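> Here is a sequence with its predicted model. Questions after.
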Amino acid sequence: MTLAPGLHASLLIMVEREDLATKIGSGDVPVLATPRLLALAEMATVQAVRDHLGAGQTSVGTRVELHHLAASPVGAHVEIGAELTAVDGRRLVFTFTARERARVVGTGTIERTVVDREKFLDRLNPEGTTSG
């Protein structure tokens, strides 16, 4: 595992109907849903470290702080960037910012923990076998 602060990733989306609070059920206005913004931020954190984890390792989310600051309607282009800011053993801390043009749409921190994928999945299955 070669994880160090500074690793980063970003993704760009165009807000579509499937991304809206009205569609997801998190509100009744047709704007980018907060849960969707969080999912996108988590996707960026996964991408930031994917190629730097050891064989058989993955990361799982453990803590989130999100500030959804501005609404984004259908058709808006939102860029979400995440950066690894701290590594404490298996604990990873990321900051993220979501922008629509120059306007900040959301910010926050996400913590993830590095785990052995097979062991993690085995704990979920009482028979001890992973399912695909």
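Sure, I can see it.
> from here on, contacts and neighbour counts on C-alpha atoms
Fine.
> who touches the lengthiest strand in the chain?
Using DSSP state E to assign secondary structure, the strand with the most residues in the chain is strand 103-116. Strand 103-116 is touched from outside by 37, 42, 45, 56-72, 90-99, with contacts defined as Cα atoms under 8 Å, 6 or more residues apart in numbering.
> do the same with stretch 9-24
Applying Cα under 8 Å, 6+ apart, the set of residues contacting stretch 9-24 from outside is 27-34, 36, 40, 44-45, 47-48, 72-83.
> And here is the other one:
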Amino acid sequence: MRHEVTDADTAVTVGSGDVPVLSTPRLIAWMEAATVQAAAPFTRTGQTSVGTAVRIEHFRATPVGGRVEVIAEPPAAEAGGRLTFLLRVLDGSGELVAAGEIDRVIVDRRRFLARALGRETHR
């Protein structure tokens, strides 16, 4: 996934700092979005995946107007419904901006929402 950094993506705007560069929270959101896309082949009808852990390092600042590419490498196979993705984020010059791992779990969408919204039915 490719993204161009805008004022809306900066640490100043999202409240995670006072500098006008790509914020770590926005970077993590982009990384999670890449894992959602990469997890799709592991899910069946009625299933979705939810994030459970984020382990990343943000190495380089990216200014407004800069571009980044988020690469999510899926695992070879799921392990009990769990997926761990390796991630790399590169800037327009190919420099490493961030790297890490994000875990996702495959869940039944209806049951997950019922629990999350407090409408769990007991059977």
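Happy to help now that I have it. This structure is a prediction, so every number in the text was calculated from the model and none was measured.
> What would you report as the TM-score here?
The pair, once superposed, lands on a TM-score of 0.91 when counted by TM-score structural alignment, normalised by the length of the second structure; 119 aligned residues with a Cα RMSD of 1.3 Å.
> how far off strand 103-116 does the helix or strand just after the longest strand of the first structure point, in degrees?
Scanning the chain past strand 103-116 of the first structure towards its C-terminal end, the next helix or strand to appear is helix 117-124 (assignment: DSSP states H and E). Taking axes from the mean of the first three to the mean of the last three Cα atoms, to 10 degrees, one finds that helix 117-124 of the first structure is oriented at 80 degrees with respect to strand 103-116.
> quick one: helix 117-124 of the first structure aligns where in the second structure?
Helix 117-124 of the first structure lines up with residues 109-116 of the second structure when matched by TM-score structural alignment.
> Can you state the mean residue-to-residue distance of the matching stretch versus the first structure?
Relative to the first structure, and after both are superposed, stretch 109-116 of the second structure has an average distance of 0.6 Å to its aligned residues, where the measure is mean Cα distance after the TM-score superposition for the first structure.
> all helices for the first structure, in order.
For the first structure, applying DSSP state H gives helices covering 21-24, 34-49, 117-124.
> which residues in the second structure does the first one match up with?
Right, the one you point to is helix 21-24 of the first structure. Residues 11-14 of the second structure are where helix 21-24 of the first structure lands when matched by TM-score structural alignment.
> From the chain's centroid, how far away is the matching stretch?
When distances are taken as Cα atoms, centre = their mean, to the nearest Å, stretch 11-14 of the second structure is centred 18 Å away from the chain's centroid.
> related to what we said a few turns ago, list the buried residues of the longest strand of the first structure.
V104, V105, G106, T107, G108, T109, I110, E111, R112, T113, V114, V115 (16 or more other Cα atoms under 10 Å).
> CSV for these, including distance to E18 of the first structure?
Rendered in CSV, the data for the buried residues of strand 103-116 of the first structure read as follows (distance: Cα to Cα, whole Å):
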residue, distance to E18 of the first structure
V104, 22
V105, 18
G106, 19
T107, 22
G108, 23
T109, 24
I110, 23
E111, 26
R112, 26
T113, 29
V114, 30
V115, 31
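> quick one on the thing from earlier: quick one: the longest strand of the first structure to helix 34-49, angle?
Here strand 103-116 of the first structure points in a direction 60 degrees away from that of helix 34-49 (the same axes, to 10 degrees).
> how much space between the spatially most central residue of the second structure and R119 of the second structure?
Centroid-nearest residue in the second structure: E32, 0.9 Å away (criterion: Cα atoms, centre = their mean). Summarising the geometry, the distance separating E32 of the second structure from R119 of the second structure, computed by Cα to Cα, to the nearest Å, is 27 Å.
> V50 of the second structure too?
Note on V50 of the second structure: its distance to R119 of the second structure, by Cα to Cα, is 19 Å.
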